[in-house]
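Give the three-dimensional model of this entry:
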Amino acid sequence: MSHPAEAEPAWDGALPRQSSSVGYIAKADEYYTVKSRSELMFEKQSERHGFTTRVTHAALVKSQDDGGVTDQLYSEMKPAVDGANYIIKHMRNKNEYEVSANNQNVPMLCFAASAESERDVGWGRVCVFLKRLGKKADSKSLSLAHCDLTATELLELGGMVATLPRLCVLDVSCNAQLTQEVDTGGFRELVSSLSHATSLTTLRLQACGLTPDSLDALGGSLRCLPSVGELHLSCNKLLAGGLSRLTFHLAHVTHLERLDLHLCCLTRDDLEALIQVLPSLTALTELDVSSNKEVGGVVHLLVSALPVTQMRRLPFNSCYMSNKSFTALVYASALAVSYLRTVDISWCKVVGGHLALLLDALQPSVVSELRLCSCELTTDDMQHLAAVCRRGCLSSLRALDLSYNSLVGDNGWCSLFAAGGLGSLEDVDVSLRPSTSAPCSAWLPALLRALPQMPALARLAMQRWTADCQEREQLRYCLKKRSVLLERDPDLQDTSSACKGNSQESLEESQPEE
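Here you go, the predicted model:
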């Protein structure tokens, strides 16, 4: 008697299998690694004639209500996933070992994981090059200062810069051999490759021994880099007399905002060539020609050619300024009073006795850095500075350098510290020259009373000022509570047991109220 066939059960998930292939794989591995071929043959013959039974690995079927199908799929896929992860980990470890063993022969694909967004072969070459020099890889900034680059390395670097379209900062400062190989092609290859770095905004070539010939090679590439905003060429004394080879091309760098040429032994011809190109640099906000003796005679020409109404930094320290030059600087400061952030005229003796002219031109001021080191300031100059501070005209000042002005009397220092109006001050230097010393007992109480009104103070330099034991302890105690760095000469600091024996109660009683 026939019966209707039973309906097959419906499955929403994975269908149960009668056996799992994982078991067969494990059995095959056992046969391959453990059993000999003869033993395997006899075992299979026994199964064929019915002497032994073959174990079939049954599949485990779980209910679909509690996620059994998902667990079943996970348990069957997990061995494959673990195997793939093991292979990936093994290959990664192998690649890292090859990199450490021989950086020169590493395949470029080994850097795909570390480069992240940089997938090109050129980035791999850069990583190898920087690793050899002990530098950190960065696709937007290459800092190779103090690396003693050779001509061969310059050629290699030049070929790699062209493959970095997103490079923004290139610093090869303090490489003495950089321009000694101009004729051999190392430096020329480097600067010629800059024409491909269209995103370059900052170029630093400080203390590289630049010569007029190297400036000629550099100028040709600058014409192709209108986006350059900062150009640092300081401390290159050999380029004296050849700046005109560069200024001819600077007119095309329309976005140049900062030009650094300090300590380059610029001649009068160099400065005249620079003055001719300055009107074309309409975006310029910082020009540093300090520590060049000839600058003192052309300050009035420089400031007349500059866009002074937008200048933020215009240092003229160590420039041998004359009275005419100082007057021109005062006039320029008055025009740039709303933008000027830094005023540095240190080592200019003409300032002594005429500081009032400059301070009056800087009102109201946004200056955050005022440096008047070794300017032969007088007591009247210091009292005028105190009056300006009292009116709050220097409330944004953060750094004040008044060192090496031994002509200032005690009344001048007392007036300055008693004036107030320096709440933003972070750095103060009132040190004396190394060959001189003087007592500070007359104005030290005024300084101690002013310290609570300087909450941002982080450094106080008072080298060569002498004080007795109790005064030194009072100053040290006040600054220690504030975590202020005090710079004094070690031979003038107190080492006697009498100073160490002062009680804490007497120190607190002698402190001014905060």
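
Only C-alpha atoms from now on, for both contacts and neighbour counts.
Noted.

show me what contacts Leu475?
Applying CA atoms under 8 Å, 6 or more residues apart in numbering, one finds that Leu475 lies in contact with Leu448.

SS state for it?
helix (DSSP: H, G, I helix; E, B strand; the rest coil).

If you count neighbours, what's buried in stretch 439-453?
Cys440, Trp443, Leu444, Pro445, Ala446, Leu447, Leu448, Ala450, Leu451, Pro452, Gln453 (16 or more other CA atoms under 10 Å).

Here is a second sequence; please produce its structure as well for comparison:
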Amino acid sequence: MLLKTVLTMFASLLKGANWSSQDRCEEGILKQSPFQLIMNQIKRKKSSVEKGKHQCSSGTRFFRGLHTGKSDGESKGESERAEIDNSRPDNQNEKQAPCVAVPVLPFLPELEELNLSWNDFVGGALKPLALRLHHMSKLKILQLNNCRLTAEDVTSLGEALETIPHLEELDLSWNNNIGGKLSLLTKRFQTGCKIKILKFTDCSLTTKDGESLDRAFQYLPELNKLDLLCNKEIGGGFKDSATHLAGFKDLEVLDLHRCCVTEEDMVVLTQVIPLLSSLQELNLSSNKNIGVSSNYLFSRLRFLPKLKSVVVSSCSLGEDSFASLAETALHLPELEILDLSWNKCVGGNLKLLLEALKLATEIRTLRLSSCSLVAEDLTLLALEVQGGHLAKLQKLDLNYNDTVSDEGWATFFQGLTALKELSELDVSLWPSSCRDCGMWFSKLLTDLSKLPAFTEIGMQRWALPESQQRQMESFNQDTKRNVHFDY
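Down below sits the predicted model:
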């Protein structure tokens, strides 16, 4: 309760900060006793995570709280979170607000999570906070997403790392200014570093940054998640990292989505990925070179028995690489998510994959969006479903496959009731398309009423006459369900 009160006080201070300098800020606050400070600033506000996300997009900023340590009446390991939302301060207060946080830090020695994400005022002013992170030596999670961090901020953060030895997660995503400057941080990694999760989503990282990560990997033996999503300039930066990457025996998630992976990088990944024995999630989407040289890589995924998610959408796969992946899927018994969207070679060749899916008894999500599927593909898929395969499937994405004939769709929907756990289905058409549903629409509604877990169907660009619209609009009332029709 004390920590939550302190955080509430801190949030209120951030909103109303009006000090001219850091020294004046500290002096003005520290003249008061902690008790007076807390009692004078108590200001409760109600918020939720969903409300927070909405407000964040409209300009509201957050200080997201914490996991407290053990207290009376709590068992060891129990924690509570406090989340406070505040109206965005004006430009003057944005520049001055960081100084308000500084004197509060000594009152949070048990803090384990600090989230200052989506606060513009942090950019260029992180140093005062970083210098006092030693007051929070138990900090495990530090998130600074979209804070307009500068090179000076990255330097300050790097210097502060040794004062927070228990840090496990560092998230600097959506800070475009740190591209080319990541070495200012990574050169500070030292032996004994406990970081398990690194996130640099869309940070404009360059090949130089990739090389600096290579050198830092030797100090991250416990890393289990590496997220480099949407760093288009980092391609080519993995050519010297084979030795260090191979040592990540605990790595569970590797996300290289839209990183412009080069053919040289592919050589490295082909050598390294099969050695990541704990890997569970692999995302290589939107890397065109994957399709050129992925045969050997895909064939080696069979050595990863814990692999649960393979996402290779929009990778320009060819028939050979798709066949290689389909064969490998036979050896992935734990596979739950497979995303092959935007790979046109799947159309007419889905039968190669369906053999593997007979054995993939754990598959929950199958995405085949814009794969140029044909009627034969859906007929074969329907047969597998009717045969009792894909019994645990929850999400099926077939949108943007206008190449399927009306007969193909009708055949597919006939076997839908066998997917007892299906909750989401998308059969939307291309934005430029418009087709009649035909006679299968009534059958579809009947089948949906028999699927107890079903909640949403995408049917954009399918034209519905007035009679079918009435059927759809009365569906939930007639069946006492709550299915969302997106059309």
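
TM-score for these two?
Comparing the chains after superposition, counting by TM-score structural alignment, normalised by the length of structure 2, produces a TM-score of 0.72; 383 aligned residues with a CA RMSD of 2.9 Å.

Just tell me the aligned range of stretch 335-352 of structure 2 in structure 1.
Here stretch 335-352 of structure 2 aligns to structure 1 at residues 340-357, judged by TM-score structural alignment.

ok, for the residue most central in space within structure 1, nearest residue in space, not its chain neighbours?
Nearest to the geometric centre of structure 1 sits Ser143, at 9.3 Å (CA atoms, centre = their mean). Using CA to CA, 6 or more residues apart in numbering and skipping residues adjacent in sequence, the residue nearest Ser143 of structure 1 is Asp171, 4.8 Å away.

What is the equivalent residue in structure 2 for that neighbour?
Per TM-score structural alignment, Asp171 of structure 1 is aligned with Asp171.

wait, what's in contact with that match?
If a contact means CA under 8 Å, 6+ apart, then Asp171 of structure 2 has Leu142, Gln143, Leu144, Asn145, Ile197, Leu198, Lys199, Phe200 as its contacts.

Relative to Phe412 of structure 2, which of those is nearest.
Of all those, Phe412 of structure 2 sits closest to Lys199, with 40.4 Å by CA to CA.

Structure 1: which residue goes with that closest one?
Using TM-score structural alignment, Lys199 of structure 2 lines up with Arg204 in structure 1.

I believe Phe298 of structure 2 is in a strand; please confirm or correct that.
No. Phe298 of structure 2 sits outside any strand when classified using three-state DSSP, being helix.

What is the burial count for it?
Per other CA atoms under 10 Å, the neighbour tally for Phe298 of structure 2 reads 22.

Could you do the one 3 residues further on as well?
In terms of burial, Leu301 of structure 2 registers 23 neighbours under the definition other CA under 10 Å.

any idea how far Leu332 of structure 2 is from the closest residue to it other than its chain neighbours?
Nearest residue to Leu301 of structure 2 in three dimensions, chain neighbours excluded: Pro274, at 6.0 Å (CA to CA, 6+ apart). As judged by CA to CA, to the nearest Å, Pro274 of structure 2 and Leu332 of structure 2 stand 13 Å apart.

neighbour-wise, which of the two wins?
Between Pro274 of structure 2 and Leu332, Leu332 has the larger neighbour count (other CA under 10 Å), namely 24 against 19.

Am I right that that one is in contact with Ser309?
No. Judged on CA atoms under 8 Å, Leu332 of structure 2 makes no contact with Ser309 at a distance of 9.9 Å.

ok, the residue of structure 2 sitting at the aligned position of Met311 of structure 1 - contacts?
By TM-score structural alignment, Met311 of structure 1 lines up with Leu307 in structure 2. The neighbours of Leu307 of structure 2, taking CA under 8 Å, 6+ apart as the test, are Ser278, Leu279, Gln280, Glu281, Leu282, Leu332, Glu334, Leu335.

How about the secondary structure of Leu307 of structure 2?
coil.

The one 3 residues further on now?
Secondary structure for Val310 of structure 2, judged by three-state DSSP, is strand.

Noted, bye for now.
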